[in-house]
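Student: I'll drop the sequence and a predicted model, then ask my questions.
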Amino acid sequence: MFEASEIKRLIEQGMPCEFVQIEGDDGVHFTGIVVSEAFAGKPRVRQHQAVYATLGALMGNEIHALQLQTYTPDKWTQVREELGL
């Protein structure tokens, strides 16, 4: 069993992030939002790979699945306004 807070910590430690939110109730399946300027100009698959890289061997082992939404800070501002957050 893995904690969402530990995944959040590892992502924040492994890459520059403006915002990270990770949720998961069963200890192996998680969802998350990661906002980073490092995503600028990269396709979504490369953004997700950058996040997965911060978790290394945990992906596919202790962490069975991590469904991500990734944004640049500018896009995150726009999405938050659209969602009323």
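Tutor: Arrived safely.
Student: going forward, measure contacts and count neighbours with C-alpha atoms only.
Tutor: Noted.
Student: So for stretch 31-46, first residue to last residue, what's the gap.
Tutor: End-to-end distance of stretch 31-46 (Cα to Cα, to the nearest Å): 17 Å.
Student: Neighbours of Leu66, how many?
Tutor: By other Cα atoms under 10 Å, 20 other residues sit near Leu66.
Student: does the spatially most central residue of the chain sit in a helix, a strand or a coil?
Tutor: Taking Cα atoms, centre = their mean, the centroid of the chain lies closest to Val34, which sits 3.8 Å from it. When classified by DSSP: H, G, I helix; E, B strand; the rest coil, Val34 comes out as strand.
Student: hold the first one in mind and look at this next one:
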Amino acid sequence: MRALLEQAFAPERLEIRDDSHRHAGHAGARDGHGHFTLEIRSAAFAGMAPLARHRAVYAALGAMMQDDIHALAIRASAPNE
């Protein structure tokens, strides 16, 4: 996940937290898909609406959104926000 996000956005800040342990027994967790919180700051997000930023993150993660990630909380910002 880190490599894909770094390649797509060259972020100034990138923090990925695995919260899967907090969702033990949840349907997605039973399938082996993780729950994550993402904080990312990148100039690539300048001028983008929040929804567009989320869509860009989903696109960058590609197949991981289907195969590895059940839930992803995203805080995406541009520099100086």
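Tutor: Structure received. What you see is a predicted model, and the numbers here were worked out from it, not measured in a lab.
Student: On the three-state scheme, the residue opposite Gln67 of structure 1 in structure 2 once aligned is what?
Tutor: In structure 2, Gln67 of structure 1 lines up with Ala73, judged by TM-score structural alignment. Secondary structure, three-state DSSP: Ala73 of structure 2 is strand.
Student: what residue of structure 2 matches up with the residue nearest to the centre of structure 1?
Tutor: Residue pairing (TM-score structural alignment): Val34 of structure 1 is matched to Ile40 of structure 2.
Student: Check the burial of the nearest residue to Ser42 of structure 2 once chain neighbours are set aside by counting its neighbours.
Tutor: Nearest residue to Ser42 of structure 2, sequence neighbours excluded (Cα to Cα, 6 or more residues apart in numbering): Pro11, at 4.4 Å. When neighbours are defined as other Cα under 10 Å, Pro11 of structure 2 has 20 of them.
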